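1. sequence first, predicted model second:
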Amino acid sequence: MRKNSIKNTRINGEVQRELSNIIRGEIKDPRINPLTSVVAVEVAPDLKTCKAYISVLGDEESQAKTLAGLKSAEGFIRSKLAKTVNLRNTPEIRFVLDQSIEYGVKMSKMIDEVTKDIKSEDDAEE
């Protein structure tokens, strides 16, 4: 199975949906931020490993605590995933902090500041 085959894409989507349901509804760890979302999932073609990209809305301390909570609950998450997603092998999950949303918001604010400065200069010239 190729890395970006249709089957692998469907598996990635299904695992992502189930992971987000498990994290949102079934984990009771207080370290995990309630505003945690699964951005993307990459399941290896042999179904042995899986990278789950996690986005956490909050400061760096909250992100670190959430990542630690998810790593400690990995066995529980994997067993729940095995019950809901019917795969030959249940992948070993590795959680990776994804900061692309945070980066995008930061860039958007910077662009807004620059355009606001340009508009105020144009208004001053008139």
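-> Looks like it arrived, so ask away. Numbers count the residues shown, from 1 in each chain.

2. C-alpha only now, for contacts and for neighbours.
-> Will do.

3. which other helices and strands does the helix or strand containing residue 122 contact?
-> In this structure, residue 122 sits in helix 100-125 according to DSSP states H and E. Judged by 3 or more CA pairs under 8 Å, 6 or more residues apart in numbering; DSSP states H and E, helix 100-125 has no packing partners among the helices and strands.

4. second structure follows, compare the two:
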Amino acid sequence: MLFAGSDFRFESNISKKYRDDEPPNGFGQYLFAAVIMNHPSIEYFRHTGITYRGMNLSSIELSQYVPDARILTRSFLSTSKCIDTAFLYLQFDNPSLRPVLCVYRINQSYTSLAIRELSAIQGEDEVLIV
């Protein structure tokens, strides 16, 4: 039995470089994250709730943050269920940086993983936002 594929190709006016029969360039990390987050074995690690992250930002970086805004992460973001863990990452002795405690309210379980058992540093109660 012989199966023949279609010679139809999607064409878009958005980008003349796009072809539906080739993997997209520059999207590897997003595809990787999508595969991980949608794999059935990940269900156990999914998380909703409040997490914390301690960061040290310049005044310019801090001005880009908006309270109560939704965020789009372009990489994996490490947070903790424990506020005390987040405080460990704050620097109060650097005058050019401001210590900032970020509070994340995660409503959709497919956007984060509670990886306490897998974390490199035990006891942090780490949640990875993807």
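-> It's in. Bear in mind that the values here come from a model prediction, so they are computed numbers and not experimental data.

5. TM-score for these two?
-> Here the TM-score for the pair of chains, by TM-score structural alignment, normalised by the length of the first structure, is 0.22; 49 aligned residues with a CA RMSD of 4.7 Å.

6. coming back round to it: and the helix holding residue 122 of the first structure, which residues are buried?
-> With burial defined by 16 or more other CA atoms under 10 Å, not one residue of helix 100-125 of the first structure is counted as buried.

7. same thing with stretch 49-63 of the first structure?
-> Quick answer for stretch 49-63 of the first structure (16+ other CA under 10 Å): 49-56, 63.

8. burial of residue 11 of the first structure, as a residue count?
-> Neighbour count for residue 11 of the first structure, taken as other CA atoms under 10 Å: 21.

9. what sits against the nearest residue to it once chain neighbours are set aside?
-> The spatially closest residue to residue 11 of the first structure, leaving aside those adjacent along the chain, is residue 43, at 7.4 Å (CA to CA, 6 or more residues apart in numbering). Contacts here follow CA atoms under 8 Å, 6 or more residues apart in numbering; on that basis residue 43 of the first structure touches 8, 11-12, 49-51, 91.

10. restricted to strands, list these.
-> Judged by DSSP state E, the contacts of residue 43 of the first structure include 49-51 as members of strands.

11. can I get the residues you listed in a markdown table including distance to residue 21 of the first structure?
-> Output for those, formatted as a markdown table (distance: CA to CA, whole Å):
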| residue | distance to residue 21 of the first structure |
| --- | --- |
| 49 | 19 |
| 50 | 17 |
| 51 | 17 |
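
12. show me the residue at the heart of the first structure, geometrically.
-> residue 54 (2.4 Å; CA atoms, centre = their mean).

13. where does that residue sit: helix, strand or coil?
-> strand (DSSP: H, G, I helix; E, B strand; the rest coil).

14. so it sits right up against residue 100, yeah?
-> No: checked against CA atoms under 8 Å, the pair residue 54 of the first structure and residue 100 is beyond contact range at 10.1 Å.

15. just give the nearest non-adjacent residue to residue 87 of the second structure, would you?
-> Nearest residue to residue 87 of the second structure in three dimensions, chain neighbours excluded: residue 54, at 5.7 Å (CA to CA, 6+ apart).

16. correct me, but the one you found touches residue 78?
-> No: Residue 54 of the second structure is beyond contact range of residue 78, at 9.8 Å (criterion: CA under 8 Å).

17. so the two - more neighbours on which side?
-> Higher neighbour count among residue 54 of the second structure and residue 78: residue 54, with 22 against 19, using other CA under 10 Å.
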